[in-house]
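Undergrad: Return a 3D structure for these sequence lines:
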Amino acid sequence: MIQCKRVYAAAVEADGYRVLIDRLWPRGIKKEALRLDAWLKDVAPSTALRQAFDHDPAQFPEFERRYRAELAAHPEHWWTLLEQARSGHLTLLFAAKDEAHNNAQVLAGFLEDELERQGPSSSPPCYAHEETR
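TA: Next up is the predicted model:
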């Protein structure tokens, strides 16, 4: 399960694996005060894309299109997040005030699409119970 949560909201046990996905550290939070398992700066939108978007909801469709293209070009940045989502709860932490138009929402949708595209694991142990034909 993938969920998005503002970094300023309290951490709860149900969050599971908590990862900050912003390139910049959130204002007003000390690093030692934030409960997180990882900070993946490279999975965040490029600086140029973030600045072009400028948190303008009218620009969100173009931001989403371009951010998804950046993600598709660099699976090494998000591959480990798929494993976390498969094995339990994954919480994507973001600092933006707008909870509907931000990089976490785009990344969550991208990861969910990727999980669906990949389907169940195709490793041989998964098929051990099936009869060979």
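
Undergrad: okay, CA-based contacts and neighbour counts for the rest of this
TA: Noted.

Undergrad: Now for Q3, which secondary structure element holds it?
TA: strand 2-6 (DSSP states H and E).

Undergrad: how far does that strand sit from the chain's center?
TA: 8 Å (Cα atoms, centre = their mean, to the nearest Å).

Undergrad: Show residues contacting it.
TA: Defining contact as Cα atoms under 8 Å, 6 or more residues apart in numbering, one finds that strand 2-6 is touched by 15, 85, 89-97, 99, 104-105, 108, 112.

Undergrad: Just give the number of residues close to D22.
TA: 23 (other Cα atoms under 10 Å).

Undergrad: where does it land in three-state SS?
TA: coil (DSSP: H, G, I helix; E, B strand; the rest coil).

Undergrad: Alongside the first, I'd like the structure of this one:
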Amino acid sequence: MRPAGAVRVRRIYDPVTEQDGVRVLVDRLWPRGMSKARARIDEWCGHVAPSTELRRWYGHDPELFTEFGRRYREELGSGEQESALAHLAELAQGRTLTLLTASKDPAISEAAVLAELLEGPS
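TA: From the prediction side, this is the model:
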């Protein structure tokens, strides 16, 4: 799935920039303390998020990120999550797509896994 535009990963709490392009929240749960007006998202794609079970197992433990990524990619291969991933790929065609997460460290979040999948091999 190699879109023509760039895929970025940012925290939803970061200020909005002109370089964000299409802003999509990819968390299953709405971020604490964030109003919908302040979030300034174009879409909330919660169906692409990891299952509750996987999210709880992972707990954003950096030592588990590699295994989390493997398990999450498996989940993304079917059902509602697969459709949501395809939708994100469509949104990224020819434009910048910014995947937003409330995670304290976006580099070890589901958004990072999604960005890698959407960008495809270099």
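
Undergrad: TM-score for these two?
TA: TM-score of the superposed chains, computed with TM-score structural alignment, normalised by the length of structure 2, equals 0.88; 114 aligned residues with a Cα RMSD of 1.1 Å.

Undergrad: And the contacts of strand 2-6 of structure 1, which is closest to W25 of structure 1?
TA: A95 (8.5 Å; Cα to Cα).

Undergrad: got a list of what the aligned residue in structure 2 for the closest one touches?
TA: Aligned counterpart of A95 of structure 1 in structure 2: A102 (TM-score structural alignment). Counting by Cα under 8 Å, 6+ apart, A102 of structure 2 touches 11-13, 27, 31.

Undergrad: Give me the aligned partner of A38 of structure 1 over in structure 2.
TA: Looks like A38 of structure 1 aligns to E43 there (TM-score structural alignment).

Undergrad: Identify the spatial nearest neighbour of that match, chain neighbours not counted.
TA: V24 (4.9 Å; Cα to Cα, 6 or more residues apart in numbering).

Undergrad: Which residue in structure 1 aligns with that neighbour?
TA: Per TM-score structural alignment, V24 of structure 2 is aligned with V19.

Undergrad: just checking, its match touches W39?
TA: Yes - applying Cα atoms under 8 Å as the test, V19 of structure 1 and W39 come out as touching, 5.6 Å apart.

Undergrad: neighbour count winner among these two?
TA: When neighbours are counted by other Cα under 10 Å, V19 of structure 1 and W39 differ, and V19 comes out ahead with 22 against 18.

Undergrad: Where does that one sit: helix, strand or coil?
TA: strand.

Undergrad: residues contacting it?
TA: V19 of structure 1 makes contacts with 36-40, 90-93, as judged by Cα under 8 Å, 6+ apart.

Undergrad: Kindly provide the distance from the match of A95 of structure 1 to L76 of structure 2.
TA: Going from A102 of structure 2 to L76 of structure 2 by Cα to Cα, to the nearest Å gives 20 Å.

Undergrad: likewise V26 of structure 2?
TA: 13 Å.

Undergrad: Between the two, point out the one with more neighbours.
TA: V26 (27 against 20).

Undergrad: how close does F63 of structure 1 get to L71 of structure 1?
TA: 12 Å.

Undergrad: Then A95 of structure 1?
TA: Taking Cα to Cα, one finds A95 of structure 1 at 19 Å from L71 of structure 1.

Undergrad: Same check on Q118 of structure 1?
TA: For Q118 of structure 1 relative to L71 of structure 1 (Cα to Cα), the value is 16 Å.

Undergrad: Kindly report the same for M1 of structure 1.
TA: 19 Å.
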